[in-house]
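Peer 1: Structure here, sequence nowhere to be found:
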């Protein structure tokens, strides 16, 4: 039976690169010809330690510099911001200057989708299930001088000093999720790194936003789109496009164009949007 083609525009767990899924499938029963699955591998084994070390090495290599473009002078012990909030579709394309105050950021939705100057931050955390892997693991990059300042009430597994001293192996880690993340990081590296991801993501977003901006209000009139929402989603599903329904708290329609969503995937959505508008104008 022919495999049905489906394009996943979900906000997370999000689409993974096809080559990553195929490699994971190939190595599922026997990782690196060891005769055991990575799902069975002990986190204390030398083979898993190699995966962990390679993941860290790839992460360092893929993070590049980007200058800041805005100045902030807060009177706080730290400044927190989520640079890409996907519920309402808000993204900051700059790094705020905090004049020495520790900057903490949740980058779950755009981590490694573009270059970022890590030196500007005291702490970065990101769920991997959007751009760099599958659900089950969170990436944390913390400045070394901030280690050891956890609150007394902080669970020990969330004490970054403990995790750093244990090479992220204080407790049994999600081995398979880390393995998948390693494969995705390799895929990003082999496809040009974070700069190439940024260029590709700009192309994809431009395709969709150009249609919205030139739709004479068709895709921004809430009343009309509420009436057509079900028709739009049903039509998209028939074309193999899933997870376009907006967040439950705001409704509407949402297309998440993470790294693994291809230009061809985005063009398919753009074509459908043009056809749908033509049919309902």
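Peer 2: Sure thing, it's come through. None of these values were measured; they are calculated from a predicted model.
Peer 1: C-alpha only now, for contacts and for neighbours.
Peer 2: Will do.
Peer 1: Residue 104 belongs to a helix, doesn't it?
Peer 2: No: applying DSSP: H, G, I helix; E, B strand; the rest coil, one finds residue 104 to be strand, outside a helix.
Peer 1: can you give me the strands in the stretch 151-281 of the chain?
Peer 2: Taking DSSP state E, counting those that start in this stretch as the criterion, the stretch 151-281 of the chain contains strands spanning 241-242.
Peer 1: alright, now check it against this:
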């Protein structure tokens, strides 16, 4: 496989080559049953076994304690922006948010449709170049939950410490950094993540929720938008995204086979340090957007002195086999997304390209 691109797409993103090869091998026939996994009933014993195994793998890798439910839903993280307040924000309560960028703002916008919201802390005044200081975090007695976006995919910031919310449930959008580093799940009431960054292809969204938060959803909600519907049915209330769950299963096995989440973190630090070093040692030719202590291990954002030079960088990078280095359309600039499946060699190649580009254009 010598023609594989250096894939730095933000999502859908790189998948492990070993996983893709395994999926290719099993595409036509799954485990000797004479059919593809895409052809079988979600009520079949084969799919029920896959469903249970995938939940168990996630629980094992993240050391998810008893009293939590793992669900496989549809609609991406964007649907969770609505489902969380619909299910958890009751009358007389407020949803509190840490405002850290584009994705937290989308979550805030949706929550306002269903109840009262409040900003507990914000880095908007600093153009989202950092995570706000939460050491003096204060939540009102009316707090239904505190919502954080643990990694802002567009801005490139990442929480290095979780806030202490006391008895208030902590809700985390972990779409772009789930399984990239060890995590104390017990600090959260609910975690959600679209799969298309670190878990697999698009089409399935993982929700990890404390049982008591989701056991009785408000009765007026549509059936499909109730967490208790999916919890009670073990994610099999309706036809699930079978192939996406299958791919998540393969990715989780790949993570386990390569040493687990702690090893993922070590690898991520090693490979992203190559790119951050190219930025920091460029004498200002490349300019990191995020304050160093809040830099993401998943999304490296940077600028150059002009948009014309950035366009030239993107064009030449594409000619050299790099994909996905153009920044998000809302903020511009440049971005390299370095998820678990992005190999060390790709980051090594990008750092070398950046150094060479600077020599030729600096």
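Peer 2: Thanks, I have it. No experiment lies behind these values; they were computed from the predicted model shown.
Peer 1: quick one: residue 216 of the first structure and residue 154 of the first structure, what's the gap?
Peer 2: Taking CA to CA, to the nearest Å as the measure, residue 216 of the first structure and residue 154 of the first structure are separated by 52 Å.
Peer 1: Same check on residue 30 of the first structure?
Peer 2: From residue 30 of the first structure across to residue 154 of the first structure, the span is 38 Å (CA to CA).
Peer 1: Looking at the two, which is more packed in?
Peer 2: When neighbours are counted by other CA atoms under 10 Å, residue 30 of the first structure and residue 154 differ, and residue 30 comes out ahead with 16 against 9.
Peer 1: what sits against the alignment partner in the second structure of that one?
Peer 2: Taking TM-score structural alignment, the alignment pairs residue 30 of the first structure with residue 29 from the second structure. Counting by CA atoms under 8 Å, 6 or more residues apart in numbering, residue 29 of the second structure touches 35-37.
Peer 1: and if we set it to 10 Å?
Peer 2: For residue 29 of the second structure, the contacting residues are 35-39, taking CA atoms under 10 Å, 6 or more residues apart in numbering as the criterion.
Peer 1: Kindly report the same for residue 251 of the second structure.
Peer 2: Contact partners of residue 251 of the second structure, counting by CA under 10 Å, 6+ apart, are 15-16, 18-20, 54, 198-201, 245, 257, 340-341.
Peer 1: again, only this time at 8 Å
Peer 2: Contacts for residue 251 of the second structure (CA under 8 Å, 6+ apart) come out as 15-16, 19, 199-200.
Peer 1: Next: residue 160 of the first structure.
Peer 2: The neighbourhood of residue 160 of the first structure, defined by CA under 8 Å, 6+ apart, consists of 142, 147-148, 150.
Peer 1: try 6 Å this time
Peer 2: Contact analysis of residue 160 of the first structure by CA atoms under 6 Å, 6 or more residues apart in numbering lists nothing.
Peer 1: That one matches what in the second structure?
Peer 2: Matched across to the second structure, residue 160 of the first structure falls on residue 227, judged by TM-score structural alignment.
Peer 1: Turn the contacts of residue 29 of the second structure into TSV, including neighbour count and distance to residue 71 of the second structure.
Peer 2: As requested, those are arranged in TSV below (neighbours: other CA atoms under 10 Å; distance: CA to CA, whole Å):
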residue	neighbour count	distance to residue 71 of the second structure
35	14	25
36	15	23
37	22	19
38	17	20
39	13	22
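Peer 1: tell me which of those residues is nearest to residue 79 of the second structure?
Peer 2: Here the nearest of the contacts of residue 29 of the second structure to residue 79 of the second structure, counting by CA to CA, is residue 38; it sits at 24.0 Å.
Peer 1: Tell me which stretches of the stretch 51-200 of the first structure form helices.
Peer 2: Taking DSSP state H, counting those that start in this stretch, the helices of the stretch 51-200 of the first structure run over residues 160-165, 175-190, 193-213.
Peer 1: Go through these and pick out the most buried.
Peer 2: With neighbours defined as mean count of other CA atoms under 10 Å, the helices of the stretch 51-200 of the first structure peak in mean count at helix 175-190, which reaches a mean of 22.
Peer 1: Check the offset of that one from the chain's centre.
Peer 2: Offset of helix 175-190 of the first structure from its chain centre (CA atoms, centre = their mean, to the nearest Å): 13 Å.
Peer 1: Next: stretch 5-25 of the first structure.
Peer 2: For stretch 5-25 of the first structure, the distance from its own C-alpha centre to the chain's C-alpha centre is 12 Å (CA atoms, centre = their mean).
Peer 1: before we move on, what about stretch 179-197 of the first structure?
Peer 2: The chain centroid and the centroid of stretch 179-197 of the first structure are separated by 12 Å under CA atoms, centre = their mean.
Peer 1: Can you check which part of the second structure that stretch sits on?
Peer 2: Under TM-score structural alignment, the alignment places stretch 179-197 of the first structure onto residues 246-264 of the second structure.
Peer 1: count of neighbours near residue 259 of the first structure?
Peer 2: Here the number of neighbours of residue 259 of the first structure (other CA under 10 Å) works out to 28.
Peer 1: Secondary structure element for residue 117 of the second structure, which one?
Peer 2: Secondary structure assigned from DSSP states H and E places residue 117 of the second structure in strand 116-122.
Peer 1: How about residue 4 of the first structure: what's its closest non-neighbour residue?
Peer 2: Spatial nearest neighbour of residue 4 of the first structure, excluding adjacent residues (CA to CA, 6 or more residues apart in numbering): residue 240 at 7.9 Å.
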